[in-house]
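A.B. asks: can't give you the sequence, but here's the structure:
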């Protein structure tokens, strides 16, 4: 007798075999969806340390070290001063002279500058306003605030420590980069900091996150 259509069968159902690679793919898709999609996943800044070299577009920068330096008193009426210094070897890769500059007080202010030190964002731990920063490049004649095209210069960014203030064990900073873009109202390319428009502000994009151990020696 023919079994009615749709009737249940006592025969055991054969298990459906799903390849392991398919399960991995399904899991990956699920995780990607949970994170908001591949296109929306934010890239973490490149972590760098002492001795690393970063191509910032306008500048090629080697992160030499961070250290405590002492400036000895010149007279008996003066006092020794201590500084935390950030030391960089910076090559100006442009075709004109640019400024050493200073780190900006606020990250949204950095975008307006193409000076080297303006690309040093979110320096942590933060120092008091009275501490600086002070910045300059070393030249044969002493100190300069200019970076000549095609030349490598050692740049010092320093913060003064208060009496009995302990220097930090390490310093971290976010570093921005630059790219050539047509100047507003003309087709002349100029170096501008890479940034993203957020509301009515331009926020620099972080190219790398650098952490340097502060060398204290016998001066801390």
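C.D. replies: Nice, I can see it. Source: prediction; values computed, not measured.
A.B. asks: Going by C-alpha atoms from here, please, whenever you check contacts or count neighbours.
C.D. replies: Fine.
A.B. asks: Centre of the chain to the helix ranked longest in the chain, how far?
C.D. replies: The single longest helix within the chain, with elements called by DSSP state H, is helix 20-34. Its chain's C-alpha centre lies 33 Å from the corresponding centre of helix 20-34 when counted by Cα atoms, centre = their mean, to the nearest Å.
A.B. asks: and the next element down the chain from it?
C.D. replies: strand 46-48 (DSSP states H and E).
A.B. asks: Give me the contacts around that next one.
C.D. replies: Applying Cα atoms under 8 Å, 6 or more residues apart in numbering, the contact partners of strand 46-48 are 207-211.
A.B. asks: same thing but at 10 Å, please
C.D. replies: Residues from elsewhere that reach strand 46-48, judged by Cα atoms under 10 Å, 6 or more residues apart in numbering: 54, 63, 172-175, 206-212.
A.B. asks: Got another one to weigh against that:
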């Protein structure tokens, strides 16, 4: 019987060698394409502590401290009250008086706020809702809920502790910033929180991450 043209089918075939580095590159490109292309990893926010100064655009903010504050009872029928305070020195760089404000309940709603406390977009640990926060400013001995232009005021972010509750050892805050630019439907510029559109949400860009040890209590 005559063998078919082309030689015997039993002739072994030489394996094709693909370098490992090529496989790795191919896999990486494939995964990148699957995830929607090359993207830059977001930068970690600047880590800050006591004494640091943050340029927030609308505000220049000095981080002072975190401490337990004790408010003494006024009579024998009352009890002492204890608070965790976070203290800042804040200068309003704008031309108008603005509210001190309160931190946002959800980070995705923060970008609509234009107050100082509105820029404190994440606080860890999370305090119970009935603990506060209560935010106020002190300037020349007076307590206020406003920040006047060109003036530096002490701003206190305050949470109340329950009678048997121990304060946290540390408290951490993610701080956003503001920029002076036109509004969506108005060419007149205003201070707006710096944020990035992610899907159907606007999430604030984190300017700095502040971590403070909570000091022992002092009388208010």
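C.D. replies: On my side now, so go ahead. Note that the coordinates shown come from a computational prediction; the quantities given were computed from them, not determined experimentally.
A.B. asks: thinking again about what came up before, of the contacts of strand 46-48 of the first structure, which belong to strands?
C.D. replies: Judged by DSSP state E, the contacts of strand 46-48 of the first structure include 54, 63, 172-175, 208-212 as members of strands.
A.B. asks: From these, keep the buried residues only.
C.D. replies: Those of those that meet the buried threshold are 54, 63, 172-175, 208-212, by 16 or more other Cα atoms under 10 Å.
A.B. asks: got TSV for the residues you listed, with distance to residue 93 of the first structure too?
C.D. replies: Supplementary listing: these in TSV, determined by distance: Cα to Cα, whole Å:
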residue	distance to residue 93 of the first structure
54	12
63	16
172	25
173	22
174	20
175	17
208	18
209	21
210	21
211	24
212	24
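A.B. asks: Pick out whichever of the residues you listed sits closest to residue 92 of the first structure.
C.D. replies: Ranking these by separation from residue 92 of the first structure, with Cα to Cα as the measure, puts residue 54 on top at 12.5 Å.
A.B. asks: How about the contacts made by the counterpart of the closest one in the second structure?
C.D. replies: Counting by TM-score structural alignment, residue 54 of the first structure lines up with residue 54 in the second structure. Taking Cα under 10 Å, 6+ apart as the criterion, residue 54 of the second structure is in contact with 46, 48, 60-63, 90, 175-177, 207-208, 210.
A.B. asks: one more time with 8 Å, if that's ok
C.D. replies: The contact partners of residue 54 of the second structure, by Cα under 8 Å, 6+ apart, come to 60-63, 208.
A.B. asks: how about the residues you listed in a markdown table, adding distance to residue 22 of the second structure?
C.D. replies: Formatted as a markdown table, the entries for those read as follows, by distance: Cα to Cα, whole Å:
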| residue | distance to residue 22 of the second structure |
| --- | --- |
| 60 | 51 |
| 61 | 51 |
| 62 | 52 |
| 63 | 51 |
| 208 | 40 |
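A.B. asks: can you tell me which of the buried ones among the ones in strands among the contacts of strand 46-48 of the first structure lies nearest to residue 77 of the first structure?
C.D. replies: Sorting these by how near they are to residue 77 of the first structure, with Cα to Cα, puts residue 212 at the top with 34.6 Å.
A.B. asks: tell me the contacts of the closest one?
C.D. replies: Neighbouring residues of residue 212 of the first structure by Cα under 8 Å, 6+ apart: 49-50, 65-66, 170-172.
A.B. asks: The same query, at a cut-off of 10 Å, please.
C.D. replies: 48-51, 63-67, 86, 169-173.
A.B. asks: which of the residues you listed map to contacts in the second structure?
C.D. replies: Here is what carries over to the second structure from the contacts of residue 212 of the first structure, by both residues aligned by TM-score structural alignment, their matches' Cα atoms under 10 Å: 48-50, 63-67, 86, 169-173.
A.B. asks: which of those lies closest to residue 28 of the first structure?
C.D. replies: For these, the closest approach to residue 28 of the first structure (Cα to Cα) belongs to residue 48, at 28.9 Å.
A.B. asks: Next one: the closest one relative to residue 173 of the first structure, how far apart?
C.D. replies: Residue 48 of the first structure sits 10 Å away from residue 173 of the first structure, taking Cα to Cα, to the nearest Å as the criterion.
A.B. asks: what residues are shared contacts of these two?
C.D. replies: With contacts taken as Cα under 10 Å, 6+ apart, the residues that reach both residue 48 of the first structure and residue 173 are 208-212.
A.B. asks: would you turn the residues you listed into JSON lines with distance to residue 148 of the first structure?
C.D. replies: As requested, these are arranged in JSON lines below (distance: Cα to Cα, whole Å):
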{"residue": "208", "distance to residue 148 of the first structure": "24"}
{"residue": "209", "distance to residue 148 of the first structure": "26"}
{"residue": "210", "distance to residue 148 of the first structure": "25"}
{"residue": "211", "distance to residue 148 of the first structure": "27"}
{"residue": "212", "distance to residue 148 of the first structure": "26"}
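A.B. asks: of all the residues you listed, which comes closest to residue 81 of the first structure?
C.D. replies: Nearest to residue 81 of the first structure among these is residue 212, at 21.8 Å by Cα to Cα.
A.B. asks: Quick one: the helices in the second structure, in order.
C.D. replies: Taking DSSP H to define them, one finds helices in the second structure at 20-34.
A.B. asks: Point to the residue nearest the middle of it.
C.D. replies: Most central residue of the second structure, judged by C-alpha distance to the mean C-alpha position with Cα atoms, centre = their mean, is residue 174 at 2.5 Å.
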